[in-house]
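>>> Mind folding the following:
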Amino acid sequence: MDKYHQLIKFIRNAYSTPEAFIPLHEPRFSGNEKAYVADAIDSTFVSSVGEYVNRFEQMMCDITGAKYAIATVNGTSALHVALQLAGVEKGDEVITQALSFIATANAINYTGARPVFLDVDRHTMGLSPVTLELWLKKNVELKEVKAGSSQSNTQSQPFNKITGRRIAAIVPMHTFGHPVELDDIIEIANRYNIPVVEDAAESLGSYYKNEHTGTRGILGAFSFNGNKTVTCGGGGAIVTNDEKLARIAKHITTTAKVPHPYEYTHDMVGYNYRMPNLNAALACAQLENLKDFVINKRNWANKLEQFCQNHELDFIKEPGNTKSNYWLNAICLKNRDERDKVLKLLNKEGVMCRPIWTLLYKMPMYADCFRDEQTNAQWLEDRIVNIPSSVI
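The predicted structure is shown next:
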């Protein structure tokens, strides 16, 4: 039996599933989910107003350490609003990574800005600070731009020397829950006066130097999609330590409605992005189990790592100075041919696995975006396979 058939057997034994299909990542409902959802239904507050929405936001603050959390309908809407609050405008550019889920680029596009795709590090699979600094030195210049109503009040802002567009934000994404090198990215960003918005969609329960992901940038965005560590079917959250940004975030995600007992007045262009109470009820019950879920997933990752060491497979481990939630476990294969053979074998045998995402600049709507050579991103695209990662 070759090592990949042994891997199949190992996974089936771990999940006590000798024959049936094993999904990549399915939710676990083992706590108060049914009770809280039933309570929300009984309250009749099933839309965007209700006790569980407020409770969810407080729980997110408690878990992440952020001062403020704003519940949204999904992670993409959370990132969209976070970028808008960071000051991203139509015609700007936003630096991010091509090795990411499509939502990262889509959220940038929703603001009217265009993504700039820079390479990743192999050990984090996230935005490389070395690449970031080299690209900024080569392609960006700081210009004094009028700020506010006073002609004498100016601020230094970064512009792409080639396109002439303002660089309005940097969006690192914590791939599969593994934190990027945040210290270096933020230090570089500060030198160029560029705000950092963390795409923490996959990293609830992950820490960089004992600080929760999503809290080091000026804003962070999380996802609670059906395949995430904690889910409420859909759902997202914005976190920040800035009171003003938090207040505006809550306002514009609730259609920018001015509070009034019965009149409908709106003072900004807002969005119907508020998480419904019904989803929040499910999310609150899931968040109660987050700590146990992460412990379970890390234990499973440790077992997979040991198996891989014994069978000459390259398991993707958490980077140094981090604690990953190991949302999706991954192995790195020798080349694209081997990757494709493993994908075909495991899926044929009923053990779901998938490749990493197709690089975003290869999508037709982003093919004309500015990018670098993507050496590491392409190397990873050719080799990474995700394997079952559900809580056991």
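>>> From now on I want contacts and neighbour counts done on CA atoms only, so please keep to that.
Noted.
>>> how about the nearest residue to E57, chain neighbours excluded?
Leaving out its chain neighbours, the residue that sits closest to E57 by C-alpha to C-alpha, 6 or more residues apart in numbering is A69, at 5.1 Å.
>>> How far off centre is the helix or strand where that neighbour lies?
A69 belongs to strand 68-72 when assigned by DSSP states H and E. Distance of strand 68-72 from the chain centroid (C-alpha atoms, centre = their mean, to the nearest Å) equals 15 Å.
>>> ok, and what's touching that strand?
By C-alpha atoms under 8 Å, 6 or more residues apart in numbering, the surrounding residues in contact with strand 68-72 are 53, 56-58, 60-61, 78, 235-243, 246, 249-250, 253, 273-275.
>>> separation between H123 and E318?
8 Å (C-alpha to C-alpha, to the nearest Å).
>>> In terms of neighbours, single out the busier of these two.
The residue with more neighbours, out of H123 and E318 and counting by other C-alpha atoms under 10 Å, is E318; that gives 20 against 16.
>>> so is the more buried one in a helix, a strand, or just coil?
Following DSSP: H, G, I helix; E, B strand; the rest coil, E318 is assigned to coil.
>>> In contact with it, which residues?
Contacts of E318 by C-alpha under 8 Å, 6+ apart are T124, H178, P179, S324, Y326.
>>> cool, and G87?
Per C-alpha under 8 Å, 6+ apart, neighbours of G87: A168, A169.
>>> From K334, how far off is it?
Distance check for G87 against K334: by C-alpha to C-alpha, it reads 42 Å.
>>> Also L142?
Going from L142 to K334 by C-alpha to C-alpha gives 42 Å.
>>> Among those two, which residue is more densely surrounded?
Shown here are L142 and K334; by other C-alpha under 10 Å, L142 has more neighbours (16 against 13).
>>> Would you mind pulling the contact partners of the helix or strand hosting L282?
Per DSSP H and E: L282 is located in helix 277-288. With C-alpha under 8 Å, 6+ apart as the test, helix 277-288 has contacts from 29, 31-34, 36-37, 40-41, 45-53, 55-56, 59, 224, 230-235.
>>> From the residues you listed, list just the buried residues.
The neighbour count (16 or more other C-alpha atoms under 10 Å) marks 32-33, 36-37, 40, 45-48, 50-53, 55-56, 59, 224, 230-235 as buried among the contacts of helix 277-288.
>>> Counting only helices, which of those make the cut?
Applying DSSP state H to the buried ones among the contacts of helix 277-288, the entries found in helices are E33, Y36, V37, A40, E51, Y52, V53, R55, F56, M59.
>>> which one of those is nearest G112?
V53 (29.6 Å; C-alpha to C-alpha).
>>> Just give me the neighbour total for D119.
Number of residues near D119 (other C-alpha under 10 Å) recorded here: 26.
>>> Leaving out the residues flanking it, which one is nearest to it?
That would be Q374: by C-alpha to C-alpha, 6+ apart, it lies 4.7 Å from D119.
>>> for comparison, sequence B:
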Amino acid sequence: MKAINETISFIKEQYNTENFIPLHVPHFGGNEKKYLLETIDSTFVSSVGAYVDQFEMMMQNITGTKKAVAVVNGTAAIQVSLRLIGVKAGDEVLTQALTFVATANAIAYQNATPVFLDVDLDTMGLSPDAVALFLQEFGDLREDGCYNKKTGKRISACLPMHTFGFPVHLDELIEICNSWKIPVLEDAAESLGSKYKGKPTGSFGKLSAFSFNGNKIVTCGGGGAIVTNDSELGEKGKYLTTTAKIPHLYEYVHDEMGYNFRMPNLNAALACAQLEQLDDFLTNKRRLATEYKSFFASNGIKFRTETPNTEANYWLMCVELENKIERDLFLKSTNENSVMTRPIWQLMYRLPMYVDCQRDRQINAEFLEERIVNIPSSVR
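Reported below is the predicted structural model:
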């Protein structure tokens, strides 16, 4: 209990307040108001406008990819990316159960089924070893792809999520998936600014999806992005998210089912102003993470840090408690003292809509589920 009380005092000192301290709040200290007013004055407030184009170009530069597509949110980005990568109704997608529900929901939106595999303890993201073991037991490699021996369904994608901005072991995962003809789609919703072996997350998969929700490191209220190095797929993504409308001066012709998933210019204006400050956000978060690491080390609590050869954006920082009893006490004490903390997500196969999905033993995921707690991580 002493360590928890000291934690509460330390966090209040960091944020210099005795008032309620949220988990993660946006910081608007740049050109947000200026760009929003410019957008209003231009009258281009919907999905056509200069800031949409600028946002897409900025995302290409930040992620080092050839094409970015602005969309309404991260879930939509994953859903459309799954379609682009070839996921069809009745297919299966390998992913992790330790994730936010949007990852699994996006798969279900494509009328596909998630297969939940374990995570690594160090990254908290999809484990290459777990994927390899699953495919050795259930994989059936055919000319047209990989199939699940147990269900007979095609495994048409692998969807790892970079948990809290900590990159998964991408090289190993992609090598395994390539050997089984399974394309990789990165759920990079939480990892804007993170790097794996010097390269940005989101630049490794066939496609990748980002989120700009209100609690993300960069926000525009809502918003998402698809990025890819396959220019043809990127153009297809832009087309599908723009209601699959064939360009024409005045006619409305739609030649396949598309989505009205376009990011409004108003949101894009906000996003551009936020992206201009990304480097400062990352610097401030790394400074806070360093202070947390030193404090928790002296109090016998494990603070989660980045793995070798990676740079995490430290979007949501977290501690690992000894067991579920300690975790629950930590959660209760901090929240009752106006310091917002929260547990990691409930594993997806515990949710009623995914309870029947195939999964492995989930040893690491269940260990983490009982111990990980997010602590205040706002840019200061």
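>>> okay, the ones in helices among the buried ones among the contacts of helix 277-288 of structure 1 in TSV with distance to A285 of structure 1 next?
Shown next, in TSV, are those (distance: C-alpha to C-alpha, whole Å):
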residue	distance to A285 of structure 1
E33	5
Y36	7
V37	9
A40	12
E51	13
Y52	10
V53	12
R55	10
F56	9
M59	10
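>>> circling back: tell me which residue of structure 2 matches up with the residue nearest to D119 of structure 1.
Counting by TM-score structural alignment, Q374 of structure 1 corresponds to Q362 in structure 2.
>>> for A209 of structure 2, what are its contacts?
When contacts are counted by C-alpha under 8 Å, 6+ apart, A209 of structure 2 is found next to 74, 77-78, 81, 185-189, 202, 224-227.
>>> taking these one by one, which sit in helices?
In helices, judged by DSSP H, the following of those are found: G74, A77, I78, S81.
>>> Going by neighbour count, which of these comes out on top?
Tallying neighbours with other C-alpha under 10 Å puts I78 at the head of these, with 32 neighbours.
>>> how about the nearest residue to that one, chain neighbours excluded?
A209 is the one closest to I78 of structure 2 (C-alpha to C-alpha, 6+ apart), at 5.5 Å.
>>> do you know how far the counterpart of L287 of structure 1 in structure 2 is from S194 of structure 2?
Using TM-score structural alignment, the partner of L287 of structure 1 in structure 2 is L275. Applying C-alpha to C-alpha, the value for L275 of structure 2 to S194 of structure 2 is 14 Å.
>>> The two: who's more crowded?
Comparing L275 of structure 2 with S194 by other C-alpha under 10 Å, the one with more neighbours is S194, at 25 against 21.
>>> Starting from A108 of structure 2, give me the distance back to the more buried one.
For S194 of structure 2, the distance to A108 of structure 2 equals 27 Å [C-alpha to C-alpha].
>>> where exactly do the strands run in the stretch 101-250 of structure 2?
For the stretch 101-250 of structure 2, the strands defined by DSSP state E, counting those that start in this stretch occupy 113-117, 139-142, 145-148, 154-159, 185-187, 195-196, 199-200, 207-211, 224-228.
>>> Can you name every helix or strand that the longest one contacts?
Using 3 or more C-alpha pairs under 8 Å, 6 or more residues apart in numbering; DSSP states H and E as the contact criterion, the neighbours of strand 154-159 of structure 2 among helices and strands are strand 92-96, strand 145-148, strand 185-187.
>>> in structure 1, what residues pair with that strand?
Residue span in structure 1 matched to strand 154-159 of structure 2, by TM-score structural alignment: 166-171.
>>> Compute the distance from the centre of the matching stretch to the centre of its chain.
17 Å.
>>> Mind listing residues that contact that stretch?
For stretch 166-171 of structure 1, contacts defined as C-alpha under 8 Å, 6+ apart pick out 83, 86-89, 91-97, 157-160, 189, 194-199.
>>> Among those residues, name the buried ones.
The neighbour-count test (16+ other C-alpha under 10 Å) marks 83, 86, 88-89, 92-97, 157-160, 189, 194-199 as buried among these.
>>> which ones are touching the residue nearest the centre of structure 1?
Per C-alpha atoms, centre = their mean, the C-alpha nearest to the average position across structure 1 is that of A201, at 2.4 Å. By C-alpha under 8 Å, 6+ apart, A201 of structure 1 lies in contact with G75, M173, H174, A221, F222, S223, F224.
>>> can you check S324 of structure 1 too?
S324 of structure 1 sits in contact with G177, H178, P179, S203, G205, S206, Y207, R298, E318, where contact means C-alpha under 8 Å, 6+ apart.
>>> ok, the residues you listed vs C353 of structure 1, which is closest?
C353 of structure 1 has its nearest neighbour among the contacts of S324 of structure 1 in G177, at 17.2 Å by C-alpha to C-alpha.
>>> burial count for I325 of structure 2?
Other residues lying near I325 of structure 2 total 12 when counted by other C-alpha under 10 Å.
>>> Y262 of structure 1 matches what in structure 2?
Under the alignment (TM-score structural alignment), Y262 of structure 1 maps onto Y250 of structure 2.
>>> ok, now how distant is its match from K199 of structure 2?
Relative to K199 of structure 2, Y250 of structure 2 is positioned 43 Å away (criterion: C-alpha to C-alpha).
>>> likewise C177 of structure 2?
Taking C-alpha to C-alpha, one finds C177 of structure 2 at 20 Å from K199 of structure 2.
>>> Relative to structure 2, and after superposing, what's the average distance for the helix holding L282 of structure 1?
If you overlay the two and look at helix 277-288 of structure 1, the average distance to its match in structure 2 is 0.2 Å (mean C-alpha distance after the TM-score superposition for structure 1).
>>> Return the distance of that helix from the chain's centre.
When distances are taken as C-alpha atoms, centre = their mean, helix 277-288 of structure 1 is centred 19 Å away from the chain's centroid.
>>> before we move on, the earlier item: for the match of Q374 of structure 1, list the residues it contacts.
Q362 of structure 2 touches L117, D118, V119, counting by C-alpha under 8 Å, 6+ apart.
>>> surely the second one meets A97?
Meaning D118 of structure 2. Yes. With contacts counted by C-alpha atoms under 8 Å, D118 of structure 2 reaches A97, the gap being 7.2 Å.
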